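Asks: below is the structure, and that's it, no one-letter string:
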């Protein structure tokens, strides 16, 4: 048997972890056909089928499951060994994959990217922004960003800034037609843009002041999970929007939007950069942590 190719083994490990050639190819930065070819070559070399493939799914054979269980830690050890070479470089080297909610990524990552890249010119930073709830281990990310209230078990969390909060905003034209709400109880008489999770579920507008908490279920003709679209709809006078404060800051500053219920919108829980507790921390990820922690 010819010597095994490490790239083929790594391709198989990615497909086995994701149960998908497409996701494995995205993680590895190559085409799905290249990943398929690599796995096919590996199976031909060893003479054993490792994956069951259909047009809709990928699953492991018994042999594939056994190989993956042994291979995944071994590839981790190889990655750790290579990362150890960073002590002989001036700056970290290699790829770091970060997952962040798209609704807040610009406010959290934007301020630190310039300094981080300038200080670490050999760092290959890959940021995937989505409001879908992502399993960073299964999806091959080194770390993720979330509010503290939604962190899972088995994760190490590092507090990062800024601390965000929501704002309720409407256009001057809208408030020319309707009185400005003074308390959340007044929102029942207003047209509101409904907030959606990526799953399609609606979420309440949360308010708190003086020990009192209020969850208001908005009603209106428009529902979306996109905060930028919410701001645009509010600018068009379609109703009130409940968006991240920073998303509407420019329009509030120049008077195109008017803020209300500000004293009822306290800061949200802190944001955290989190990563698997048992995962080896690469020099690149340590550089990201150092740049973002507060």
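Replies: Perfect, thanks for sending it. As the structure is a prediction and not an experimental result, all values here were calculated from the model.

Asks: from here on, just use CA atoms for contacts and neighbour counts.
Replies: Will do.

Asks: helix/strand/coil for residue 274?
Replies: Following DSSP: H, G, I helix; E, B strand; the rest coil, the label given to residue 274 is strand.

Asks: state the number of residues packed around it.
Replies: Applying other Cα atoms under 10 Å, we find 26 residues neighbouring residue 274.

Asks: what sits against the residue positioned nearest the centre of the chain?
Replies: The residue lying closest to the centre of the chain (Cα atoms, centre = their mean) is residue 100, at 2.4 Å. The contact partners of residue 100, taken as Cα atoms under 8 Å, 6 or more residues apart in numbering, are 127, 128, 129, 130, 131, 144, 145, 146.

Asks: which among those count as buried?
Replies: 127, 129, 131, 144, 145, 146 (16 or more other Cα atoms under 10 Å).

Asks: just those residues: which are in strands?
Replies: 127, 129, 144, 145, 146 (DSSP state E).

Asks: name the SS class of residue 259, please.
Replies: Classification of residue 259 using three-state DSSP returns strand.

Asks: relative to residue 30, how far out is it?
Replies: Separation of residue 259 from residue 30 (Cα to Cα, to the nearest Å): 47 Å.

Asks: hmm, residue 266 is touching residue 165, no?
Replies: Yes. Counting by Cα atoms under 8 Å, residue 165 is a contact partner of residue 266 at 6.3 Å.

Asks: quick revisit: looking at the contacts of residue 100, which is nearest residue 227?
Replies: The nearest member of those to residue 227, counting by Cα to Cα, is residue 131 at 10.9 Å.

Asks: that closest one touches residue 99, doesn't it?
Replies: No. Look at residue 131 against residue 99 with Cα under 8 Å: they stay out of range, at 9.5 Å.

Asks: now the strand or helix carrying residue 69: buried residues?
Replies: Using DSSP states H and E, residue 69 maps to helix 62-83. Using 16+ other Cα under 10 Å as the test for burial, helix 62-83 gives 64, 67, 68, 71, 72, 80, 83.

Asks: contacting residues around the third one?
Replies: Each residue near residue 68 by Cα under 8 Å, 6+ apart is listed here: 13, 16.

Asks: could you do the first one as well?
Replies: Contacts of residue 64 were listed using Cα under 8 Å, 6+ apart, and they are 16, 49, 50, 51.

Asks: now the second one. Nearest residue, chain neighbours left out?
Replies: Nearest residue to residue 49, sequence neighbours excluded (Cα to Cα, 6 or more residues apart in numbering): residue 43, at 5.7 Å.

Asks: re earlier: filter the contacts of residue 64 down to the buried ones, PyMOL style.
Replies: A single PyMOL command selects the buried members of the contacts of residue 64 (16+ other Cα under 10 Å):
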select buried, resi 16+49+50+51
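
Asks: quick one on the thing from earlier: out of residue 259 and residue 30, which sits in the busier spot?
Replies: Under the criterion of other Cα under 10 Å, the comparison of residue 259 against residue 30 puts residue 259 first, with 21 against 12.

Asks: got another, please set it beside the one above:
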């Protein structure tokens, strides 16, 4: 098989997985027109249409579905063969693509990225930080980072540092005319930011003490999916925010924010780095795991 044949097959496989020429191009590190050209060449060479294209969507034909079904294990074997070469290198080699929630990325990866690159000069990290729930297999990531409760079946999960917890915070001027809440049910008398996933779904402020669990659903006038904006709104003195403790720590220490209900905010479930169980992990991913594991 010629190198051009393999490149065209890889381009088709990326489009088939993402159902998008743009996303396939981002994964392959080329332009969308280059991906389109490669797939068109492949279709012309095999004499069959493999993809149905419209201005809004991409779907597989029956022939394309069959081809992808054969390519997936084949590319897996190729990847495993290349990963096996790492045993002959002194340091990990190649690209590792990781998906991590934007709200926790600085606290989990910020402390290890520099050391990983310094100690592994042949390692290339590509980190996508988004709070959108991502299918790491479909979107071509080597691994993802999530709370344990949100992991899919069939994934290998490695517990990682640090363990984080939430904090309820408000500015001193917010409390000039209000009492600091001592119990979660008192939050109903306060203006509270609604926490929102990128999908638009709201999630509650969760508390626990002595075995008693409380889920508070704010009904404040603003819903946010970004922790930076939550902290900024709290600093403005118009509302309380429920954010990761690490994100508000500096503002708490310098007195710009007051922490409430501290004893009701235990550490969250552990975060995990996870990857598909059927995939052989590369030396690069192994280096990332060793830097993060508890």
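Replies: Good, I have the coordinates. Nothing here was measured: the structure is a model prediction, and the numbers come from that model.

Asks: give me the TM-score for this pair.
Replies: Overlay of the two chains. TM-score (TM-score structural alignment, normalised by the length of structure 1): 0.97; 294 aligned residues with a Cα RMSD of 1.3 Å.

Asks: circling back: just the buried ones among the contacts of residue 100 of structure 1 now: which is nearest residue 280 of structure 1?
Replies: Taking Cα to Cα as the measure, residue 280 of structure 1 sits nearest to residue 144 out of those, at 15.2 Å.

Asks: residues in contact with that closest one?
Replies: Residues in contact with residue 144 of structure 1 (Cα under 8 Å, 6+ apart) are 98, 99, 100, 136, 273, 274, 275.

Asks: which residues sit in contact with the residue nearest to the fifth one when sequence neighbours are not counted?
Replies: Think residue 273 of structure 1. Excluding its sequence neighbours, the residue lying closest to residue 273 of structure 1 (Cα to Cα, 6+ apart) is residue 145, at 4.6 Å. The contact partners of residue 145 of structure 1, taken as Cα under 8 Å, 6+ apart, are 98, 99, 100, 101, 271, 272, 273, 274.

Asks: alignment lookup: residue 145 of structure 1 to structure 2.
Replies: Using TM-score structural alignment, the partner of residue 145 of structure 1 in structure 2 is residue 145.

Asks: helices of the stretch 1-150 of structure 1, residue ranges please.
Replies: Applying DSSP state H, counting those that start in this stretch to the stretch 1-150 of structure 1 gives helices spanning 6-18, 21-28, 32-46, 62-83, 105-119.

Asks: and residue 89 of structure 1, how many neighbours?
Replies: Using other Cα under 10 Å, residue 89 of structure 1 has 10 other residues around it.

Asks: now swap in residue 177 of structure 1 and tell me
Replies: Residue 177 of structure 1 - counted by other Cα under 10 Å - has 9 other residues nearby.

Asks: what's the match for it in structure 2?
Replies: Checking TM-score structural alignment: residue 177 of structure 1 goes with residue 177.

Asks: can you tell me how far that match is from residue 219 of structure 2?
Replies: In terms of Cα to Cα, residue 177 of structure 2 sits 20 Å off from residue 219 of structure 2.

Asks: what do you get for residue 264 of structure 2?
Replies: Counting by Cα to Cα, the separation of residue 264 of structure 2 from residue 219 of structure 2 is 20 Å.

Asks: neighbour count: those two, which is higher?
Replies: Between residue 264 of structure 2 and residue 219, residue 264 has the larger neighbour count (other Cα under 10 Å), namely 21 against 13.

Asks: contact partners for that one?
Replies: So residue 264 of structure 2 contacts 184, 207, 208, 209 (Cα under 8 Å, 6+ apart).

Asks: of those, closest to residue 224 of structure 2?
Replies: Nearest to residue 224 of structure 2, judged by Cα to Cα, of the contacts of residue 264 of structure 2 is residue 207 at 19.6 Å.

Asks: the closest one and residue 130 of structure 2: what is the separation?
Replies: 25 Å.

Asks: what's the answer for residue 97 of structure 2, then?
Replies: Using Cα to Cα, we find residue 97 of structure 2 at a distance of 13 Å from residue 130 of structure 2.

Asks: residue 146 of structure 2 now?
Replies: Here residue 146 of structure 2 is placed at a distance of 11 Å from residue 130 of structure 2 (Cα to Cα).

Asks: need the residues touching each of the two.
Replies: 100, 101.

Asks: re earlier: who's in contact with the match of residue 177 of structure 1?
Replies: So residue 177 of structure 2 contacts nothing (Cα under 8 Å, 6+ apart).

Asks: pretty sure residue 291 of structure 1 contacts residue 112?
Replies: Yes. Taking contacts as Cα under 8 Å, residue 291 of structure 1 lies within contact range of residue 112: 6.7 Å.

Asks: more neighbours: these two, which one.
Replies: More crowded of residue 291 of structure 1 and residue 112, by other Cα under 10 Å: residue 291, with 16 against 13.

Asks: the more buried one: what's it in contact with?
Replies: Per Cα under 8 Å, 6+ apart, neighbours of residue 291 of structure 1: 112, 116.

Asks: quick check: buried residues in the helix or strand hosting it?
Replies: Using DSSP H and E, residue 291 of structure 1 falls within helix 283-292. Neighbour counts over helix 283-292 of structure 1 (16+ other Cα under 10 Å) mark 283, 284, 285, 287, 288, 289, 291, 292 as buried.

Asks: just the residues you listed now: which is nearest residue 160 of structure 1?
Replies: With Cα to Cα as the yardstick, the closest approach to residue 160 of structure 1 among the buried residues of helix 283-292 of structure 1 comes from residue 292, at 5.6 Å.

Asks: surely the closest one touches residue 161?
Replies: Yes. Using Cα under 8 Å, residue 292 of structure 1 is in contact with residue 161, at 7.2 Å.

Asks: tell me, how many neighbours does residue 201 of structure 2 end up with?
Replies: For residue 201 of structure 2, using other Cα under 10 Å, the count is 10.

Asks: and it, how far from residue 77 of structure 2?
Replies: 39 Å.

Asks: repeat for residue 46 of structure 2
Replies: Residue 46 of structure 2 is 23 Å from residue 77 of structure 2, where distance means Cα to Cα.

Asks: again, but for residue 8 of structure 2
Replies: Taking Cα to Cα, one finds residue 8 of structure 2 at 18 Å from residue 77 of structure 2.

Asks: now residue 196 of structure 2
Replies: 40 Å.

Asks: one more: residue 15 of structure 2?
Replies: Separation of residue 15 of structure 2 from residue 77 of structure 2 (Cα to Cα): 19 Å.

Asks: and what of residue 219 of structure 2?
Replies: Residue 219 of structure 2 is 52 Å from residue 77 of structure 2, by Cα to Cα.

Asks: one more: residue 61 of structure 2?
Replies: 25 Å.
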